[in-house]
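> Build me a structure from this.
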Amino acid sequence: MQKVPRLSLVVPAYKVQGYLSECLESVLGQDYADFEIVAVDDCSPDGSGAILDEYAIRDDRIRVIHLTENVGLGRARNIALENVRGDYVLFLDSDDTLAPGALSAIAGRLEAAGDPEVLIYDYVRTYWNGEVRPNQRARLLKEADGEVFSLAERPQLLDLLQIVCNKAYRRDFIAREGLTFPPGYYEDALWTFRSLIAADRITVLDRVCLLYRQRREGGNILSTVSRKHFDVFEQYRRVFDFLDAREDGTRWRTPLFRKMVDHYLAVLERPGRLPQDARAEFFHRAAADYRDRMPEGFRKPAGARGKKYALLERDAYAGLAGATAAVRIRNTVRGRARATLNRSRRGAMSLYYQSQLRLPRDEYLAVFSAYWSRGVSCNPAAIDSELARLAPHIRRVWAVHPDAADTVPEGVDHVRVGSREYWAAVARATYLVNNVNFPNAVVKREGQIHVQTHHGTPLKTMGLDQQRYPASTSMDFGKLLERCDRWDFSLVSNRFSSAVWERAYPCSYTSLETGYPRNDVLLNSTAGDVREARRELGLSEGTTAFLYLPTYREYQRDFVLRLDPVRLAERLGPDAVLLVRGHYAHHRSDPPAELPADGRILDVSAHPAVERLYLAADCLITDYSSAMFDYANLDRPIVVFADDWDTYSAVRGTYFDVLAQAPGAVATTEEELADVLCSDAWRGERATRARDRFRRRFCDFDDGRAAERTVRHVFLGEPLEALPPLVPLDERTPAPPPGPSRDASAPISVPTSQR
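Okay, the predicted model is just below:
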């Protein structure tokens, strides 16, 4: 017979892949272990279900229920309640976290209070910028700390936030009262009021146990513009039906009437909830409830709040709408004044840009940029090439700096960054494609489509996650998010990236799980393409080419090689060539070191297409570069040389331990690296198994048709379900490895031993 856990945590999950791991880790990392997690995958379309399964495999205290249709938060919780076994039930939303030590504090208070029916604990609101705001009514928990009481003895507790996630409920109390969550929005209100009124024994804990995340964009369903907010009327109908059925219901009508009215006003006044054409209807419904449920002898509150009550009582929507419009007009005037001042400061080019923004968009113009306009490369270049094939009616223009003009393909237009032609192009284009952000001054005009392609899978922390590593950046995160707000689409090559981007860049874009267009060549190239890529570098047949590609380090001003290439080349012998490529953050014209001219060490930092280097190389040597994720698509050996892991991970921060989850052999000293490369360790059975695990985790979507999917959906408007389906990993045929001459007309199968 299984032991009954003390605590059961209910964790419903829907489209939370960016936050779910942090939520679960906050529970599993507690210093209290007598709990279970009952997680419900509410038919989530993202990777949330897979994340839950991964954690369940690792820890048998987690049970996962997968639903075959999306039922909503309330019904998902109800399903979990049918499966919990603990003495007490806690609800934890899957984007929130528990504070360290929370469960031991909760369990201790429950025991000290003699197993009350409800325990209320404190919370703080956490924001994207690191701000933490305390519960404004936390004093109510201090006043009653240490006591056990009924709500009648402490009615002021009704003023606490109407959520279920800051409370623990005794399971037999839930069963006795028949507590369940109703369908629809605002389901917490009914549960909260019913449980507090029905409980005979309540206690509180004056300790912050819940970190209540306030998501910036797209996470909170209550911030979605929808008529679903009309559900609040049905929820309060249920609340007052509950009061009508109780002998003591009359005493609670006045405080719950106030809660109802305040809730209705909050829905009306908060932006981003009601459609504009539904506001008057909502107000009239609220006014009807006001008149129908107003208790006898009710006295309106004083001040501005009381005036809003009076407007509802009179059903005077025009009065509320007029007051709201006046505030909006004042804010708009102030905003325009600030904008005018800023434009005047930016000078004549800004005025020209503003004039171009007033002209019609060009439906057939696409502007491309990559790596801060340093040239034609990466995902934007692959999309550009496919666009020329599938949609030649769209004119392609590249934004480049003057010294990069020679990278623009023949027949493709380009504009110099900062010129009048540049500002005219970005003002009037319908499509803007970049693997970084366009400058702050670029305005997202109505009808424009911004495509953020990114330029790698994140091992190192990115975006808002860098706030935890201040030594790694001097970024203005507010400005960063303003730039990211322009995105319509975010391309991803694996589910891991989808989860990271949603958390690191919390904006209202659509994630397109198409794969990275730049990696198409790694799946589509033939043996002849591989030989040609090697001939470009002067690599003879039979030569083993090791591509050394280290990443950028914030704690080093200049590019400094982490190894001695001459000494390593001597160890490798005459049949090996070391290709050395510096990071793009350093000037490509500066050689990474003084290299001998005997052809055994080549500086390929200035090579225009890293994908061609991948094709030519027998093995990749890297540290923390995203190159490892791309190169893994070739299913060729990868060696991680990480001699400064402790420093790098402390300064920049990473999303996983690359030493423990490497795609191949690992070396932490130059001597170890030489030993690995001079033996079979770099391509042996152990390295092959590690690479296979890595590929299955990170090569989800790169199957050779990413650019086609992107062009068909973004530029041609084809629906996602009509796009070419993903080829399963085991059915893909990457470009063949370097070797003896083969038929160059088509890709060849990679031997099973190398898969």
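
> When you work out contacts or count neighbours from here on, use the C-alpha atoms and nothing else.
Noted.

> and Gln136, which of the three is it?
Three-state secondary structure (criterion: DSSP: H, G, I helix; E, B strand; the rest coil) places Gln136 in coil.

> what about the most centrally placed residue in the chain, helix or strand, and which?
Of all residues in the chain, the one closest to the mean position by CA atoms, centre = their mean is Glu502, 1.3 Å from it. Per DSSP states H and E, Glu502 falls inside helix 495-504.

> Can you list the buried residues in the helix or strand that comes right after that helix?
Scanning forward in sequence from helix 495-504 by DSSP H and E, the next helix or strand is strand 510-512. With burial defined by 16 or more other CA atoms under 10 Å, the residues of strand 510-512 counted as buried are Ser511, Leu512.

> what's the answer for stretch 214-226, then?
Arg215, Arg216, Glu217, Gly219, Leu222, Ser223, Thr224.

> How far away from the center of its chain is that stretch?
Distance, stretch centre to chain centre, for stretch 214-226: 14 Å (CA atoms, centre = their mean, to the nearest Å).

> ok, now how distant is the nearest residue to Trp501 once chain neighbours are set aside from Glu247?
Distances taken as CA to CA, 6 or more residues apart in numbering put Gly18 closest to Trp501, at 7.3 Å, once the chain neighbours are dropped. From Gly18 across to Glu247, the span is 47 Å (CA to CA, to the nearest Å).

> Please say which of these two ends up with more neighbours.
Gly18 (24 against 8; other CA atoms under 10 Å).

> Look up how far Ser497 lies from the more buried one.
Distance, Gly18 to Ser497, by CA to CA: 9 Å.

> Same check on Ala286?
For Ala286, the distance to Ser497 - CA to CA - is 44 Å.

> Mind checking which of these two has more residues around it?
Ala286 (24 against 19).

> residues contacting the more buried one?
Contacts for Ala286 were tallied using CA atoms under 8 Å, 6 or more residues apart in numbering; they are Phe233, Val261, Tyr264, Leu312.

> Looking at the residues you listed, spot the one nearest Leu579.
Tyr264 (66.1 Å; CA to CA).

> would you say the closest one is within a strand?
No. With three-state DSSP as the criterion, Tyr264 is assigned helix and is not in a strand.

> To compare with the earlier structure, here is another sequence to fold:
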Amino acid sequence: MPETGLSSAPRFSIVVPVYNVQGYLRACLNSLLEQDFADFEVIAVDDRSPDRSGEILAEYAARDPRVITVRHEENRGIGAARNTGVARASGDYLLFLDSDDTLTPGALRAMADRLADSDDPDLLLFDHVRSYWWHAVKPSAARELLAEAGAEVFRPAERTEFFQMFAVVWNRAFRRRFFVDNGFRYTDGLYEDALMVYTTMLTAERAVCLDHACVDYRQRRHGNSMKTPGRKHFTIFEQYQRLFEFLDGRPDLTPLRPLFFERMISHFLFTGARESRVLVQDRPEFFRRAAAMYRRHKPAGFTPPAEVDALQFQALERGSYRVFQAVNLMSRTRKNGQQRLRKAQRAMSKRATSGFYRMQLKRPLDPHLAVFSAYWNRTPSCNPLAVYEKAKELAPHLKGVWVVREDLVDTVPDGMDHVVLNSQRYWEVMARATYFVNNVNFADTVVKRPGQIHLQTHHGTPLKRMGIDQQQYPAAVKGMSMRKLLERADRWDLSVSANQHTSEQWERVYPCGFESIDAGYPRNDVFFRAGAQDVLDIRARLGIAPGRTAVLYAPTVRDYQVGYVPQLDLEKITRELGPDFVLLVRTHYFYGQDPHLQDLQERGALIDVSRHPSVEELCLAADALITDYSSIMFDYANLDRPIITYADDWETYVRSRGVTFDLLSGKPGDTPGAIATSEDELIEAFRSGRWDDERARELRAAFRARFCMWDDGHAAERVVNRAFLGIQDPAPAPLPLAERTVAPSPREAARTVAGVVLAHAGDASPDQPDVELTS
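Prediction:
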């Protein structure tokens, strides 16, 4: 067993500031709690994060006493969050880990060993790697420098080569007494890391190095504050002013002033040249501020080092922005931006090949026009249809138009306005609509104009890996361009989520700038609106005889297979279950009609519901669900009816597609009910009653608590309020699970309707006509 260290002060206090990282926070915390060295505490500071990061912290703190959570009542910034963490820390050493990064396996053990061997120095410098969103991993530039230091203990002020390391606080450990006794505190604003790194390095008497890559530094595609342009980047001048004030108080460090002057000016040049940091209109002022700092702090006799562009330093010293532009620093950035703009314009021109479309793009947007589509322009269905129907009620000023493939036009309900894909009217509505609603992505040919709002409703809770995670699974990617996928996701303004798990996954695997609507899935509202008669009417339309137990079998697609390959011997299953059961079989919509299924249906062995237009109706009609890895399990769980997981190829599926949690773990919250990994086990589950015993019901309850947290019959209302009516905090708030009224099971529905019939029969006089039943 690893040592816990809970009886005395821990070896490490790991301070984790938390803000808007719900998609990454679990990975960060797991990387800490799964370390083989356990003598540490985690001080997680919720800096009033607007997402659900605080709930994640509470969950981890409840199950591991090493996680200590602190919440700021107002957002104060990363520096203040770190200061709060330091004030609560009790460990021998302080570590600062950003909440979207992770510790590598064995990192704490390696740190602890080096510190023990070095008699507890003031600082420990260690290595890191960079992980990019496309899953490339690159070593740091300091790898050789750290390795060459070996076990040497040194005074950092005398070893200036270590000031060339990446100036961040998460690639080093600080002895807590050294940190606190010297009064170190983080300052407000960006670039606080550089100030802290330099002042602690200049103060420390003893430091050692560790050439173990301890931190995995995540390079996020979106959401990194350092890559968001604005005036906040001007804080860099205040941070370096503080550094030179520190140097002013340390005459013994005067020989080092040229080094830090060069570091400062290089940092200014690097920052000012990036569009992701300083806006074009702010660059003249940024230049003037940098030039003033140059003149104020230039050491006597300073000469720019050979490794930097001396012309840039000289232009800055002269204070002429015109001269500065002439040496191509700022102009090179502007040229790159112009090249990117021309590239985007050429791409747009290539996409918008239709002259008619280009003409329509010049017309004003129609503020009342909304375009809807589902499943790559198939029959209107799923979340988009539920949003469309609710919008007719709550936002009647909107005109909704559906995009449908030409071969499916006949399936569009009467009275529903629609356009045929790639028709002239299609190009017109795509150019002029203000709102776009889809459960997949619109085509690459669609140009998103300023003012248009894209609502991505999705069509399932992700058990399988999605988005950029698919890059690790070639069978799932099948030549998919991640660049194009993310360009499509970049068009999303709003993303609907059914539960916290989904919100976290979408944020991480689609690293784009959308806002999550944590509302539940609109398509599931019907589960809370349908009554007993509705359930019986659906069963009658499907041909389910009264009294029979209907089991819906809905497997998902297999990325490693070509075409529909049945996982079950359906004829055997129906025979073994007996006449009291009827199997409803729904193949994945990727597949065409299966002749074998049609033959079995004609022989009365089962009912093929693969082409039924509403999967929600099938769920309402079914007494139980058999599925494998399909997201239908998360929706069906709302009905609180038995779910049987049939997983005969789990290992293969995990290797070929990847999963976000262990469906077969049998742990509450992971597994929705009984599990079968073979046909015989599946048959046994029904014969023994295991498919709906007490254990299955307990698992189902935990699964519902985790994945049905927001579905309560009002999801569409919340989505319409936020997307079309602009209500920032759309009501109503989700009802607690125990207070929701869900559609009755078929057996309950039959008893309810029978009871109503008997009641009416007892009340009716001989002259009275029969009373018509309604749900």
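
> related to what we said a few turns ago, columns distance to Phe173 of structure 1 and neighbour count on top of the contacts of Ala286 of structure 1, output as TSV?
As requested, the contacts of Ala286 of structure 1 are arranged in TSV below (distance: CA to CA, whole Å; neighbours: other CA atoms under 10 Å):
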residue	distance to Phe173 of structure 1	neighbour count
Phe233	27	18
Val261	29	18
Tyr264	30	23
Leu312	37	25
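
> which helices and strands does the longest helix seen in structure 2 pack with?
Longest helix in structure 2 by number of residues (criterion: DSSP state H): helix 329-351. Applying 3 or more CA pairs under 8 Å, 6 or more residues apart in numbering; DSSP states H and E, one finds that helix 329-351 of structure 2 makes contact with no other helix or strand.

> Can you name the element that comes right after it?
helix 355-360.

> Superpose on structure 1 and give me the mean offset of that following helix.
Taken over the aligned residues, the distance from helix 355-360 of structure 2 to structure 1 averages 3.1 Å (mean CA distance after the TM-score superposition for structure 1).

> Next one: Lys444 of structure 1 from Arg395 of structure 1, what distance?
Lys444 of structure 1 is 20 Å from Arg395 of structure 1, by CA to CA.

> Which residue in structure 1 aligns with Phe178 of structure 2?
If you follow Phe178 of structure 2 across to structure 1 using TM-score structural alignment, you land on Phe173.

> Going along the chain, name the helices of the stretch 251-400 of structure 2.
Taking DSSP state H, counting those that start in this stretch, the helices of the stretch 251-400 of structure 2 run over residues 257-272, 283-297, 310-318, 321-326, 329-351, 355-360, 382-394.

> Can you give me the buried ones in the last one?
Read it as helix 382-394 of structure 2. Here helix 382-394 of structure 2 shows Cys382, Asn383, Pro384, Leu385, Ala386, Val387, Tyr388, Glu389, Lys390, Ala391 as buried, counting by 16+ other CA under 10 Å.

> Next: the fifth one.
In terms of neighbour count (16+ other CA under 10 Å), helix 329-351 of structure 2 has its buried residues at Leu329, Met330, Thr333, Arg334, Met348.

> Give me the contacts around the longest strand belonging to structure 1.
Longest strand in structure 1, counting residues (DSSP state E): strand 202-213. With contacts defined as CA under 8 Å, 6+ apart, strand 202-213 of structure 1 is touched by 95-103, 105-106, 109, 113, 116-127, 138, 141-142, 144-151, 165-166, 196.

> counterpart of it in structure 2, which residues?
So strand 202-213 of structure 1 is aligned with residues 207-218, judged by TM-score structural alignment.

> Any idea how far that stretch is from the middle of the chain?
27 Å.

> average gap between that stretch and structure 1?
Mean for stretch 207-218 of structure 2 is 1.5 Å (mean CA distance after the TM-score superposition for structure 1).

> how about Leu291 of structure 1, what does it touch?
Just to correct that, residue 291 of structure 1 is Arg rather than Leu. Counted by CA under 8 Å, 6+ apart, Arg291 of structure 1 has contacts Glu313.

> In structure 2, what residue corresponds to it?
Checking TM-score structural alignment: Arg291 of structure 1 goes with Arg295.

> ok, so what distance separates its match from Arg318 of structure 2?
Taken as CA to CA, the span from Arg295 of structure 2 to Arg318 of structure 2 is 9 Å.

> Gly23 of structure 2 maps to what in structure 1?
Aligned partner of Gly23 of structure 2 by TM-score structural alignment: Gly18.

> does that match really touch Glu502, like I thought?
Yes. Using CA atoms under 8 Å, Gly18 of structure 1 makes contact with Glu502 at a distance of 5.4 Å.

> All the strands of the stretch 1-150 of structure 1, residue numbers only.
Under the criterion DSSP state E, counting those that start in this stretch, the stretch 1-150 of structure 1 contains strands at 7-13, 35-41, 62-66, 88-91, 97-98, 118-126, 132-134.

> The third one corresponds to what range in structure 2?
Mapped onto structure 2 with TM-score structural alignment as the criterion, strand 62-66 of structure 1 occupies residues 67-71.

> And the fourth one, by the same measure?
Strand 88-91 of structure 1 lines up with residues 93-96 of structure 2 when matched by TM-score structural alignment.

> how close does the matching stretch sit to structure 1?
Relative to structure 1, stretch 93-96 of structure 2 is 1.5 Å off (mean CA distance after the TM-score superposition for structure 1).

> Name the residues of that stretch that are buried.
Buried residues in stretch 93-96 of structure 2 (16+ other CA under 10 Å): Tyr93, Leu94, Leu95, Phe96.

> follow-up on the earlier one: for the match of strand 62-66 of structure 1, give me the average deviation versus structure 1.
Compared with structure 1 after the fit, stretch 67-71 of structure 2 shows a mean deviation of 2.6 Å (mean CA distance after the TM-score superposition for structure 1).

> check contacts around the match of Gly23 of structure 2.
Contacts for Gly18 of structure 1 (CA under 8 Å, 6+ apart) come out as Ser498, Ala499, Val500, Trp501, Glu502, Arg503.

> how about a cut-off of 6 Å?
Going by CA atoms under 6 Å, 6 or more residues apart in numbering, Gly18 of structure 1 touches Ala499, Val500, Glu502, Arg503.
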